[in-house]
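Predicted coordinates and the sequence they were generated for:
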Amino acid sequence: MGAVQSCINTNQDALNLLATTKMHENYVYNHCLNVSIYACQLAIENGLPLKNIEEIGLGAMLHDIGQVYVPLEILNKPDKLTKDEYAQVQTHCELGFEMLRKMHEIPVTVAHCALQHHERVDGLGYPRGLKDDEIHKYAKIISVVDVFDALTNPRPYRPALLPHKGMEILYAGSGTQFDSKQIHLFKNSIALYPPGLTVKLNDGRTGIVTKYNYQAVGRPEIRIIRDEEQIAVTPYEIDLSTIGNQTIEIVEADALL
């Protein structure tokens, strides 16, 4: 996050755009902050130099700036969008690009993050139907973390998904929607269930994550503190990755409650 902050602090245009995003819709503002943090982590995992990390962080921060042109009644609609409404949402990529490319303090690569973050490696994305190497690497990085953050946060039309479920959806799109390398690196760059997180299991027990398992990202080690009736117990450890009954799984996490 420090790389992004240093870039923004010296860029008045970026600061003004962030303020505009927050005034328009708070979800978009928070989403852009989250995506920027994830994108920087993924850029570091790619082994990129600081200058590139700063540009990716800034591009992620402003990738959805075109959303300020989309009416709030569409952004926050609790039902499925009509064809016309979805087409209006899609315009945010080109509108954001046009806004950013005219600002001298904003690198053109940042503008392309706004333009290309909904492109797909199989060529079925928008707005230009670019595929594979036609898509800028920054946009390939941002597209992965953009979808992950969107899936793992609640929206008016659906609840938040648990982090490991969001990761499963990313893997389902590996090689078609997303660059496979970026999916793999993203898995290694974040802990979906970090130590200290309170979670609830599907058998009713509550515990605290004590150790993250990178080989089975949805099955960490947990210290159980309450039983199935939510009565406090003498804490004991279970490892979801080795437990015999694989039907035991996390169904709630405190960050999502």
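All right, it came through fine.

drop to CA atoms for contacts and neighbour counts, all remaining ones
Will do.

got a list of contacts for stretch 41-61?
For stretch 41-61, the external contacting residues (Cα atoms under 8 Å, 6 or more residues apart in numbering) are 1, 3-4, 7-8, 18, 32-33, 35-37, 39-40, 107, 109-114, 138, 141-142, 182, 185-186, 188-190.

Inside strands: which ones of those?
Among the contacts of stretch 41-61, no member falls in strands (DSSP state E).

Tell me the buried residues within those.
Burial by neighbour count, 16 or more other Cα atoms under 10 Å: within these this picks out 1, 3-4, 7-8, 18, 32-33, 35-37, 39-40, 109-114, 138, 141-142, 182, 185-186, 188-189.

quick one, what contacts residue 16?
Applying Cα under 8 Å, 6+ apart to residue 16 gives no contacts.

Doesn't it lie inside a strand?
No: assessed with DSSP: H, G, I helix; E, B strand; the rest coil, residue 16 is helix; it does not lie in a strand.

Strands of this protein, start to end?
Using DSSP E, strands in the chain cover 198-201, 206-211, 221-226, 232-239, 250-253.

Which residues are in contact with residue 146?
Listed by Cα under 8 Å, 6+ apart, the contact set of residue 146 reads residue 35.

And residue 143, how far from residue 116?
In this view, residue 143 and residue 116 are 8 Å apart by Cα to Cα, to the nearest Å.

One more: residue 2?
Between residue 2 and residue 116 the computed distance is 25 Å (Cα to Cα).

Residue 29 too?
As judged by Cα to Cα, residue 29 and residue 116 stand 19 Å apart.

okay, the two: which has more neighbours?
Counting neighbours by other Cα atoms under 10 Å for residue 29 and for residue 116 shows that residue 116 has the greater number, 28 against 20.

wait, that one sits on residue 139?
Yes: counting by Cα atoms under 8 Å, residue 116 touches residue 139, with 5.7 Å between them.

closest one to residue 92 among the strands of the chain?
Across the strands of the chain, residue 92 has its closest neighbour in strand 250-253 (32.1 Å, Cα to Cα).

Only the buried residues of the closest one, if you could.
Buried residues in strand 250-253, counted by 16+ other Cα under 10 Å: 250, 252-253.

Okay, one more to line up with it:
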Amino acid sequence: MTFNSSNLPEHIAIIMDGNGRWAQKRHMPRTVGHAKGAAGVRSLVEFCAKQGIPYLTLFAFSTENWKRPEDEVSTLMGLFVQYLEKEMESLAAAGVRLKVIGDISAFPAELQARIQSTEEATAHNHAITLTVAANYGGQWDIVQAVKNWQQANPSLHVSQLSQDALAQHLSTEGMPDVDLLIRTGGEQRISNFLLWQSAYAELYFSDALWPEFDEAEISKALHWYKTRERRFGKVSH
């Protein structure tokens, strides 16, 4: 399915929820659900690129996910490496640019190196920017932005900090704010994801578990988005 380019979101952000529950419903380990969920990312990215949506951000691993069982965290790390190894070559050939946001200093050195090399290898691609939020939290992002602004402007007092200036130091600097924020898995909260960037986002909650969230499901979200009247605080005409 191809959508008319009018009134499509410029930036879609997705909280990929429900991998573990998908596996448990099938009497399989939660880790199997994460693998199944990761396998569907490629087709989703390609679908968004085909529609002409320039930015897609996926919440892969939050700062709170470290509290999960050790084997599940290890699996998530392994899937990230595997994704960079196997998927990015074909995605890069399709014009996908990869950007990773979050505190990656907590990751194994091998993963940090792969992230850096993949970002560099895809830096000049323009079909779509795929941003993966890993060890990311929206509150962390805002605090880091304030610290980075202060470091860049040591002679200025924090009272001189403006919204526009702070936005330039967020991890998503240079990207448009989120137009459509999707959460799968039936939960209706944004879980500390892109808090600043989603200030005026349309929020779409899907009951589909992430491994079930295919082209038909995201098409439903896009149809719903096209019905929304985005006023940004203004009155309706």
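Yep, that arrived. Nothing here was measured: the structure is a model prediction, and the numbers come from that model.

Got a TM-score for the pair?
Here the TM-score for the pair of chains, by TM-score structural alignment, normalised by the length of the second structure, is 0.28; 125 aligned residues with a Cα RMSD of 6.4 Å.

just the buried residues of strand 250-253 of the first structure now: which is nearest residue 95 of the first structure?
Set against residue 95 of the first structure, the nearest of the buried residues of strand 250-253 of the first structure by Cα to Cα is residue 253 (36.4 Å).

Can you tell me how far the closest one is from residue 16 of the first structure?
Distance, residue 253 of the first structure to residue 16 of the first structure, using Cα to Cα: 35 Å.

what comes up buried for the top helix by length along the second structure?
Once the second structure is assigned using DSSP state H, the helix that runs over the most residues is helix 70-86. Of the residues in helix 70-86 of the second structure, 72-73, 75-77, 79-81, 83-84 count as buried by neighbour count, 16+ other Cα under 10 Å.

will you turn the residues you listed into JSON lines that also has distance to residue 115 of the second structure?
Converted to JSON lines, the buried residues of helix 70-86 of the second structure look like this (distance: Cα to Cα, whole Å):
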{"residue": "72", "distance to residue 115 of the second structure": "20"}
{"residue": "73", "distance to residue 115 of the second structure": "18"}
{"residue": "75", "distance to residue 115 of the second structure": "17"}
{"residue": "76", "distance to residue 115 of the second structure": "15"}
{"residue": "77", "distance to residue 115 of the second structure": "12"}
{"residue": "79", "distance to residue 115 of the second structure": "13"}
{"residue": "80", "distance to residue 115 of the second structure": "9"}
{"residue": "81", "distance to residue 115 of the second structure": "8"}
{"residue": "83", "distance to residue 115 of the second structure": "10"}
{"residue": "84", "distance to residue 115 of the second structure": "7"}
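
for the residues you listed, which one is nearest residue 205 of the second structure?
Of the buried residues of helix 70-86 of the second structure, the one sitting nearest to residue 205 of the second structure (Cα to Cα) turns out to be residue 76, at 23.5 Å.

Check which helix or strand the closest residue to the closest one other than its chain neighbours maps to.
Once flanking residues are discounted, residue 76 of the second structure sits nearest to residue 34: 7.1 Å by Cα to Cα, 6 or more residues apart in numbering. According to DSSP states H and E, residue 34 of the second structure maps onto helix 30-39.

what's the helix or strand that that helix is followed by packed up against?
Downstream of helix 30-39 of the second structure, the first helix or strand assigned by DSSP H and E is helix 41-51. Here helix 41-51 of the second structure touches strand 128-136, helix 215-226, going by 3 or more Cα pairs under 8 Å, 6 or more residues apart in numbering; DSSP states H and E.

Can you report how many residues lie near residue 84 of the first structure?
By the criterion of other Cα under 10 Å, residue 84 of the first structure has 9 neighbours.

how much space is there between it and residue 19 of the first structure?
28 Å.

And the helices in the first structure, which stretches?
Going by DSSP H, the first structure shows helices at 2-9, 12-24, 26-45, 50-61, 72-75, 83-90, 92-101, 108-116, 137-151, 163-172, 180-189.

is it possible to export these to CSV including distance to residue 234 of the first structure?
Shown next, in CSV, are the helices of the first structure (distance: least, Cα to Cα, whole Å):
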stretch, distance to residue 234 of the first structure
helix 2-9, 41
helix 12-24, 45
helix 26-45, 36
helix 50-61, 44
helix 72-75, 47
helix 83-90, 52
helix 92-101, 53
helix 108-116, 50
helix 137-151, 35
helix 163-172, 28
helix 180-189, 33
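
Nearest to residue 223 of the first structure, out of those helices?
Among the helices of the first structure, helix 163-172 comes nearest to residue 223 of the first structure, with 19.0 Å by Cα to Cα.

That closest one versus helix 180-189: what angle between them?
With axes from the mean of the first three to the mean of the last three Cα atoms, to 10 degrees defining the directions, helix 163-172 of the first structure sits at 160 degrees from helix 180-189.

Counting by contacts, list what helix 163-172 of the first structure packs against.
When contacts are defined as 3+ Cα pairs under 8 Å, 6+ apart, helix 163-172 of the first structure packs onto helix 137-151, helix 180-189.

In the second structure, what residue spans correspond to strands?
11-15, 55-62, 96-101, 128-136, 180-183, 202-205.

Report the contact partners of the residue nearest to residue 76 of the second structure.
Neighbouring residues of residue 34 of the second structure by Cα under 8 Å, 6+ apart: 19-20, 75-76.

separation between residue 26 of the first structure and residue 72 of the first structure?
Counting by Cα to Cα - residue 26 of the first structure and residue 72 of the first structure are separated by 11 Å.

hmm, I was thinking of residue 182 of the first structure
Using Cα to Cα, one gets 32 Å for the distance from residue 182 of the first structure to residue 72 of the first structure.

Residue 233 of the first structure too?
From residue 233 of the first structure across to residue 72 of the first structure, the span is 47 Å (Cα to Cα).

repeat for residue 210 of the first structure
Relative to residue 72 of the first structure, residue 210 of the first structure is positioned 41 Å away (Cα to Cα).

sorry, back to before: how about the strands of the second structure in CSV, adding distance to residue 120 of the second structure and mean neighbour count?
Converted to CSV, the strands of the second structure look like this (distance: least, Cα to Cα, whole Å; neighbours: other Cα atoms under 10 Å):
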stretch, distance to residue 120 of the second structure, mean neighbour count
strand 11-15, 22, 23
strand 55-62, 18, 22
strand 96-101, 9, 22
strand 128-136, 13, 23
strand 180-183, 27, 24
strand 202-205, 32, 18
